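Undergrad: 3D model of this:
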Amino acid sequence: MRRRTARWRRAKVRRGHLPARARVAVVGALLLCTTAALPGGSALAAGTPSPYAFAPDARSVTGAAGTSDAAPLTPGATYRSSLPSDGRTYYSLELDAVSDVYVSATAIPAPGSTVRAGDGIKVSVEDSDGRSCSSGTKTFGIVSTPRPIAAWGAREISVKRSRCETAGTYYVIVERVSTATSTPGTWDLELFATSEPPLRQTGATTAPEAWDSASPAPLTGEATRREGGSGFAAAESIGPGVWSSDIEPGRTLFYKVPLDWGRQLYATAELGSSNSGAGNAGGALNLSLYNPVHGFVDDASATYDGRQKTAELDPLPPVTYENRYAGPAPLSAMRFAGSYYLVVHLAAGVAEKFGEGPFRLTLRVRLEGAAQSGPAYAGAPEPRGVIEAGTGDWGAAAGGGAGSGAGGGGDAAMTVLAVSGIGTGTVVLVVLGVWTVVARRRAGAV
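TA: Reported below is the predicted structural model:
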C-alpha cells in the first residue's frame, strides 16, 4: 500500500497536481518574476505602485541630440524613450502630402522628484527647413507634484496653413519646460504617433459657432466601482454614470470614455471628506481630459481642506470634425470620435496634512447630444480603433456599469500577468522552469 501511494503521488505530480506548499512556492515565484518584469517593478516589490503603465507593445527608441541622428517614428506605433533635464530631443517622421499626423509625448517624472508649476513638457513638429508646423506645451500648473503629463504636436494639411503640406521628412522635438528650482534628472517618456487620412470630400472649414455651453446638473445615484488604470494603454472604460474608486496621495488614475460624433462630455471628480488632519492642500485634486490621440484638452483643480471637494471640467463642444478650425486649444482638441481620457491625480502633499488615505474618489460623467454620422475618410486612420471613422452610440454602450477589465483583484492580476508575459516572454519561461523544478523535487521526495 505504501509503494502504491508513492507511485500515485508521483503520477499526480506528473499530471500537474502540485500539493499546496508547492503551489504556494510557484505562485510566489510567479509574483516575483511578474513584478520584476513590469516597468517600475522594484517599486511594486517595495509596496509602492508603479507611477505609469506603459503600453505593452511600446518599442524602445533613443532620442537624438540633433536631426542628423533622429530616430524614426511610424504613425500607428507607440514608443518608450527618455527625456533629459535640458536640451532638445529629436525624432523623425516620413510623411506623405495628404495625411494629418499627430505625435503626443507623455512625460513621467520620478516619484519624489521636485517639480514646480512652470515645469512641464513641450512637443514641436518642424519640416526639413526648420519651419514650425505646430507645437504644444503642458505644465504641472497648480498641482505641482510629479505625475504623468502629456503634450502633443501635429503636421496638419489645411487650406488655412500653407506650410508643412509636402511629402518628406519631418522632425518631432521634445523638450523640458523647466524652472531654476526643478529637480534635474531624466524623465521616462511614452511617444504615440497617429495618422488621420484626408476626407473623401472637403466640407466646412469653420468650427461650429452655436453649441450648448451651459453645465447640466451632475449625475446622482449609486456609484459603480471602477479602479482606474495607471496609463493611457491601461485606462479603464467608463460611460455616463457615477463611478467610484479609492485613490492615494501621489497616485494618477486613467479612465476612458468612448465618444461618438455629436456627443458632448461633462465630467466632475469629487474627493471625499476626511476625519483626520487639518489645514489646506493647494491644488490637491486634478482632473485632466485628453483626446483619442493623447492630446491635452483641458483640466480643472481643487484645493482640499478635509471636506469633500469637486474639480469640474468647463463645458466643451460636441465632438465634430470641424472643431479643428476653432481657435482656442480646448475647443480644437475635440476633433475626433473615439475614446477620450479622464485622468485624475491626487497630490502627494495631501498625505502631509490628512494622512496616506486612501481617499474616496467619485467620478460623475454625463453625455449629451445624439450620435451623428461622421466624416467619410479616404483611407483608414492608424492605428485602427483610435480615431473612429464609423458611427455608433459608444458612450451609451459603455455606461450602465460596463467596464473593460481590471475592476476586480483577480481580473487585475490576470491582466498584469498577461501583459507582462507578452511584453517580455521571460516571465512565462521562468515560471514554467520553476514549476518543473518544484514538481521534480516533489516527485523525488515521495
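Undergrad: CA only for contacts and neighbour counts going forward, please
TA: OK.
Undergrad: which helix or which strand is home to residue 105?
TA: Taking DSSP states H and E as the definition, residue 105 sits inside strand 100-108.
Undergrad: can you list contacts of the helix or strand following that strand?
TA: Next helix or strand after strand 100-108 toward the C-terminus (DSSP H and E): strand 120-126. By C-alpha atoms under 8 Å, 6 or more residues apart in numbering, the residues outside strand 120-126 that reach it are 104-105, 107, 132-140, 149-155, 164, 170-178.
Undergrad: Proceed likewise with the subsequent sequence, for comparison:
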Amino acid sequence: MTAVSEPDTRTVVIVGTGIAGSGAAQALRKEGFGGSIILIGSETEEPYRRPALSKELLSGKASIDRVRLRPSTFWNEQGIDLRIGVTVTRIDTDSRTIHLADGDGVDYDVLILATGGRSRRLTAEDSERVHYLRDIADMRRLQSQLIEGSSLLVVGGGLIGSEVASTARDLGCSVQVLEAQPLPLSRLLPPSIAEKIAALHNLAGVALQTGVDLETLTTSVDGVTARARDGREWTADLAVVAIGSLPDTDVAAAAGIGVDNGISVDRYLRTSVVDVYAIGDVANVPNGFLGGMHRGEHWNTAQDHAVAVAKTIVGKEEPFESVPWSWSNQFGRNIQVAGWPGADDTVIVRGDLDSYDFTAICMRDGNIVGAVSVGRPKDIRAVRTLIERSPDISVDVLADSNRDLTELAAGLVALPVL
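TA: Here you go, the predicted structure:
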C-alpha cells in the first residue's frame, strides 16, 4: 500500500514583488506547494519587468501593461495572495510575524526576503529636477521632463546611467555623462571593451566626462549644476543620479538576521535564522565557481534564486550554482555579459571589436571566468556552460573563430589538452 503524504499547509510569506519575490511565488506553485503564499510589496504596481525602466518604458516604446510579469488575474488563479502598496516595518522571528506599516501583522511558517536594493543617493537638496530611477513612479517623473530639446546630466556611467543616456539621446535630448572612473561600465567590463562602449556614446553625441570627482550637485529655477573638485562645471535642465544601489537590509538587520554586503545566505539561500531565506539583489551568496561570496544584481540571477529557493522549501534542495548573465541595449547594440569579468583578466576576442560584432572571453589563472558579447547571444549561452564545466581549452582554440563555441560547450569538438 502506497503511503499518502500529508498536504503541506505551511504559510510562506514573501517580502518583495520584483522578479525574485514574484518568481519564488510562481516556482512554489510549479513545484507543487499547496500551502498559503502571501506576496507583499511596497510598490503600488503589480509585478513587472524592472529592466524596462531605463529602456522601453522610459522611451515610451512600451506601456506598463506590456511589461507586467503576469496578467492581473494570474495571482488569484494561482492562489497567491498579492498585496501591493504595503510596507514591512518589522520582523519578529520568535513569533514568526511580520509587522506592516498599516498596523497589521502577518504570521508565517517560512519567510522569503526579496527586498532588493535602494538607490545610492547624493547629498543634494531635494528637487524635481534631480531624479533617481528605481521604480515606476521614478520613471514617470523623469519621463515627464525628458522631452526633445531638453538637456540632461547623468551622474554615473554604469549600467543604468549608460542606458538612460542612450534612451535620452534617442528622444532628442542633449546628454552629458559624468563618470568617476576612467571609463564607463568599469565595474562590469574589461577596459578594452569599456573603451568600445565609450566610443559608442561619443559617436551618438553623448558628452562623456570621465575621472569626475563630484563635489556638489545644486539646483535652481533654471536647472542643475554639477561641480567637480577640480573646478570643472556642467549644467543642464535636469539630472539623473545613477551611482549604484545598496542592498535593502534594514528590516532584516533589525530582526537579528545576519547581514554583510546584503543578507548573508548559504548555498541553499538560507539565512542565519531558521526558515528565513533571502534571494535576489539583497542576497549575498557563496560563489561555488570562484570562491568567496557574490551578490548579484541581475534579472536572471534573481530568477535562478527564485527557482532554487522554491525547491529547497518543498524538500528538493540543491546547492545554488548558477553563472550570472545580464544584458543591456545601448544605441542599437545588444550587449551581453556572462560570469565575472575583471579589469585584469586576459581577454580573448572572437570577431571584430571595431564593428561591434564580437565575443570577448575573459581568462583568469588559466580558467574561463566571463565573457562580453555584442550581437552574439549564442556565444554567451555557450560561455556560461564552459564556465560551469571548467574544461581545459587552449587559448588558440578559444581564439579560433572557426571553432563554434556552442559545439565546444556541448562537447561535440575534441578539445586539446593543455
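Undergrad: any idea what the TM-score comes out to?
TA: Between these two chains, after superposing, the TM-score reads 0.26 (TM-score structural alignment, normalised by the length of structure 2); 175 aligned residues with a C-alpha RMSD of 6.7 Å.
Undergrad: hmm, back to that, let's see which of the contacts of strand 120-126 of structure 1 end up in helices.
TA: Using DSSP state H to define helices, no part of these is located there.
Undergrad: quick check: residue 153 of structure 2 vs residue 143 of structure 2, distance?
TA: Residue 153 of structure 2 sits 14 Å away from residue 143 of structure 2, going by C-alpha to C-alpha, to the nearest Å.
Undergrad: between the two, which one's more packed in?
TA: Just comparing residue 153 of structure 2 and residue 143: by other C-alpha atoms under 10 Å the higher neighbour count belongs to residue 153, 25 against 16.
Undergrad: return the residues in contact with the more buried one.
TA: Counting by C-alpha under 8 Å, 6+ apart, residue 153 of structure 2 makes contact with 175, 176, 177, 178, 234, 235, 236, 237, 238, 239, 240.
Undergrad: which SS class is it?
TA: strand (DSSP: H, G, I helix; E, B strand; the rest coil).
Undergrad: what helix or strand does residue 251 of structure 2 sit in?
TA: With DSSP H and E as the test, residue 251 of structure 2 turns up in helix 250-254.
Undergrad: for that helix, name the packing helices and strands.
TA: With contacts taken as 3 or more C-alpha pairs under 8 Å, 6 or more residues apart in numbering; DSSP states H and E, helix 250-254 of structure 2 sits against strand 88-92.
Undergrad: the strand it packs on: which residues count as buried?
TA: Buried residues in strand 88-92 of structure 2, counting neighbours by 16 or more other C-alpha atoms under 10 Å, are found at 88, 90, 91.
Undergrad: next: stretch 350-370 of structure 2.
TA: 350-351, 353, 356, 358-363, 367-370.
Undergrad: how close does residue 233 of structure 2 get to residue 369 of structure 2?
TA: 39 Å.
Undergrad: hmm, I was thinking of residue 91 of structure 2
TA: Per C-alpha to C-alpha, residue 91 of structure 2 is found 38 Å from residue 369 of structure 2.
Undergrad: then residue 389 of structure 2?
TA: Going from residue 389 of structure 2 to residue 369 of structure 2 by C-alpha to C-alpha gives 11 Å.
Undergrad: ditto for residue 56 of structure 2
TA: Counting by C-alpha to C-alpha - residue 56 of structure 2 and residue 369 of structure 2 are separated by 31 Å.
Undergrad: the longest helix seen in structure 2: what's the following helix or strand?
TA: Taking DSSP H as the criterion, structure 2 has its longest helix at helix 299-313. The helix or strand immediately downstream of helix 299-313 of structure 2 is strand 325-330, counting by DSSP H and E.
Undergrad: good, we can wrap up now.
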